[in-house]
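[1] test case, fold it:
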Amino acid sequence: MAQLAHKSVTILPLDVVSASSIAARVSQLPVDSLDILINNAGANYMMPAADADITTGKQIFDLNLWAPLAVTQAFMPLLLASTHGAIVANHTSGTVTFHFPFQRIYSASKAALATLTDNMRLELQPIINVHITSCCGPRYVLGPANHVNGLHGSN
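    Here you go, the predicted structure:
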């Protein structure tokens, strides 16, 4: 992540499914406010819905849905303190509307995150200076996990 460093950007890795990790990271911040929070953690689970392991499915929901909510709640006091207006961007997925086989658990978790994001925006935007939005790419982002999942490409 060092290549992403910039003098005005602080990148904070943390275990987003650990309440103690989230709380520790919030308390370690050397600032009094936060302008942008990007919830970008996520995991896929390639399995037909009929064969999906419920325990694994719950872990996917913990990471893809509940973790962004927990992180946003923990950082909300710093976001509210922003003098410029803050942004929370939740990384959802194109699979919410473009369906692919064997990704029902992942797609459902990201659809839930998209719905949560829309509801948070509707609840909070009229009363606070924090804009809540979702972001997703129009297609797959190729990376190391794509080869494991059988998706290949050079770009």
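[2] switch to C-alpha atoms for all contacts and neighbour counts from now on
    Fine.
[3] which SS class is the closest residue to Ala52 other than its chain neighbours?
    Sequence neighbours aside, Ile105 is the residue nearest to Ala52 in space, at 7.9 Å (criterion: C-alpha to C-alpha, 6 or more residues apart in numbering). Under DSSP: H, G, I helix; E, B strand; the rest coil, Ile105 falls in the helix class.
[4] and what of Val88?
    Val88 - assigned by three-state DSSP - is strand.
[5] check contacts around it.
    Contact partners of Val88, counting by C-alpha atoms under 8 Å, 6 or more residues apart in numbering, are 36-39, 72, 130-133.
[6] which parts of the chain are strands?
    36-39, 86-91, 130-135 (DSSP state E).
[7] picking that back up, of the contacts of Val88, which pair is most distant in space?
    Asn39 and Val130 (14.6 Å; C-alpha to C-alpha).
[8] most packed of the strands of the chain?
    strand 86-91 (a mean of 22; mean count of other C-alpha atoms under 10 Å).
[9] report the angle between that one and strand 130-135.
    Calculated by axes from the mean of the first three to the mean of the last three C-alpha atoms, to 10 degrees, strand 86-91 forms an angle of 20 degrees with strand 130-135.
[10] one step back: what about the residue nearest to Ala52, how many residues close to it?
    Around Ile105 there are 23 other residues, counting by other C-alpha atoms under 10 Å.
[11] next: Thr117.
    Thr117: 23 neighbours (other C-alpha under 10 Å).
[12] residues contacting it?
    Contacts of Thr117 by C-alpha under 8 Å, 6+ apart are 90, 132-134.
[13] where's it relative to Val17, distance?
    Per C-alpha to C-alpha, to the nearest Å, Thr117 is found 18 Å from Val17.
[14] now do Thr72
    12 Å.
[15] the two: who's more crowded?
    Looking at Thr72 and Val17 with other C-alpha under 10 Å, you find the greater number of neighbours at Thr72, namely 21 against 18.
[16] quick one: residues contacting that one.
    37, 88.
[17] next, the structure of the following sequence, for comparison with the previous one:
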Amino acid sequence: MAGTALVSGAGKGIGRAIAQSLAAQGYNLFLLGRDGEALAAVATACAEHSVQAHFLAGDLCEAGHIATALAAAEEKLGAIDVLVNNAGAAARGAVQGADLAAWRQVLDLNLWAVIALTRGVLPAMIARRQGAIINISSISGRHSAGGDAIYAASKHALNGFTASLFEDVREFGIKVSCIMPGFVDTALTAGMQRRHERMIGAEDIAACVDFVLAASARCCPTEIVIRPQLAP
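    Down below sits the predicted model:
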């Protein structure tokens, strides 16, 4: 049954595909992202499915923004049924040459913003004994490579957080899932010298979200690993 959904990083790529898929299923949406114009365009597209689509632009790492976003979402939609933590960033390079300030920003967005948004929606989900929290992670949360330290670390941490969160809230009927894609054809991979036509599409990740939400009350797909069929 459709309800309300909050999607972060909804202005482009994976977040946009997820928002549009949820709208097609009848979810009323609150969209978060940095680019107000991009969010407005996604909200307009979602509203074509006769649902409410609100948005708030801003930086999830700025002090007070998450609290403001959660309050605005509750004002517009009431309690949130589905939280999709999709916003993320990457910084690449060897540890010995790390820009620690930039690395801290990656960790703040990829992990701490997820924790804060999750903590914000949980009380109402627990009270209603229903809801779903879906975190968009990465295959880098299982495998590590040189030059990938902070991104891999943030995604390993996100996977661990998600697994423990499921154990904390499973008895309340709340679904918790971590989706770990391999290479997805988005802005995050745009500069990579790989065969982008072989990469996963953003709509494939949206389909994974749909799969989690469609699962019966008897089960929860706690982890989904999705990789390109052909090596990019």
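[18] counterpart of Ala102 of the second structure over in the first structure?
    When the first structure is aligned by TM-score structural alignment, the residue opposite Ala102 of the second structure is Thr56.
[19] any idea how far Ile105 of the first structure is from its match?
    9 Å.
[20] let me see the contact set for the counterpart of Leu37 of the first structure in the second structure.
    When the second structure is aligned by TM-score structural alignment, Leu37 of the first structure is paired with Leu83. Neighbouring residues of Leu83 of the second structure by C-alpha under 8 Å, 6+ apart: 5-7, 118, 121, 132-134.
[21] returning to what we had before: who wins for proximity to Met1 of the first structure among the strands of the first structure?
    Among the strands of the first structure, the nearest to Met1 of the first structure by C-alpha to C-alpha is strand 36-39 (14.6 Å).
[22] ok, now how distant is the residue positioned nearest the centre of the second structure from Asp99 of the second structure?
    Centrality entry for the second structure: nearest residue to the mean C-alpha point is Asn86, 1.8 Å, by C-alpha atoms, centre = their mean. Noted for Asn86 of the second structure: a distance of 24 Å to Asp99 of the second structure, by C-alpha to C-alpha.
[23] now the helices for the first structure?
    When assigned using DSSP state H, the helices of the first structure occupy the ranges 19-28, 54-61, 67-80, 104-124, 144-148.
[24] I'd like those laid out as TSV, including distance to Thr10 of the first structure.
    Below are the helices of the first structure laid out as TSV (distance: least, C-alpha to C-alpha, whole Å):
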stretch	distance to Thr10 of the first structure
helix 19-28	12
helix 54-61	27
helix 67-80	14
helix 104-124	23
helix 144-148	25
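[25] so which of these is nearest Asn155 of the first structure?
    Using C-alpha to C-alpha, the nearest of the helices of the first structure to Asn155 of the first structure is helix 144-148, at 11.6 Å.
[26] of the contacts of Val88 of the first structure, which ones are shared with the second structure?
    Of these, the ones still in contact in the second structure (both residues aligned by TM-score structural alignment, their matches' C-alpha atoms under 8 Å) are 36-39, 72, 130-133.
[27] so which of these is the closest to Val26 of the first structure?
    Nearest member of these to Val26 of the first structure, counting by C-alpha to C-alpha, is Thr72, at 10.7 Å.
[28] counterpart of the closest one in the second structure?
    So, by TM-score structural alignment, Thr72 of the first structure is matched to Thr118.
[29] quick check: the gap between its match and Ile126 of the second structure.
    In terms of C-alpha to C-alpha, Thr118 of the second structure sits 12 Å off from Ile126 of the second structure.
[30] quick one: what's aligned to the residue nearest to Ala52 of the first structure in the second structure?
    Aligned partner of Ile105 of the first structure by TM-score structural alignment: Ile150.
[31] contact partners for its match?
    90-92, 103, 106-107.
[32] ok, Phe55 of the second structure next?
    Going by C-alpha under 8 Å, 6+ apart, the list of residues near Phe55 of the second structure reads 30-32, 39-40, 43.
[33] Gly137 of the first structure now?
    93-94.
[34] please apply the same query to Leu158 of the second structure.
    Taking C-alpha under 8 Å, 6+ apart, one finds 110-111, 135, 137, 141 in contact with Leu158 of the second structure.
[35] conserved subset of those in the first structure?
    Kept across both, from these, using both residues aligned by TM-score structural alignment, their matches' C-alpha under 8 Å: 110-111, 135, 137.
[36] which of those are buried? Put it as a ChimeraX command.
    With 16 or more other C-alpha atoms under 10 Å as the criterion, this ChimeraX line picks the buried residues out of those:
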select :110,111,135,137
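[37] which single one of the kept ones among the contacts of Leu158 of the second structure is nearest to Ala157 of the second structure?
    Checking those one by one against Ala157 of the second structure (C-alpha to C-alpha), the nearest turns out to be Leu111, at 7.1 Å.
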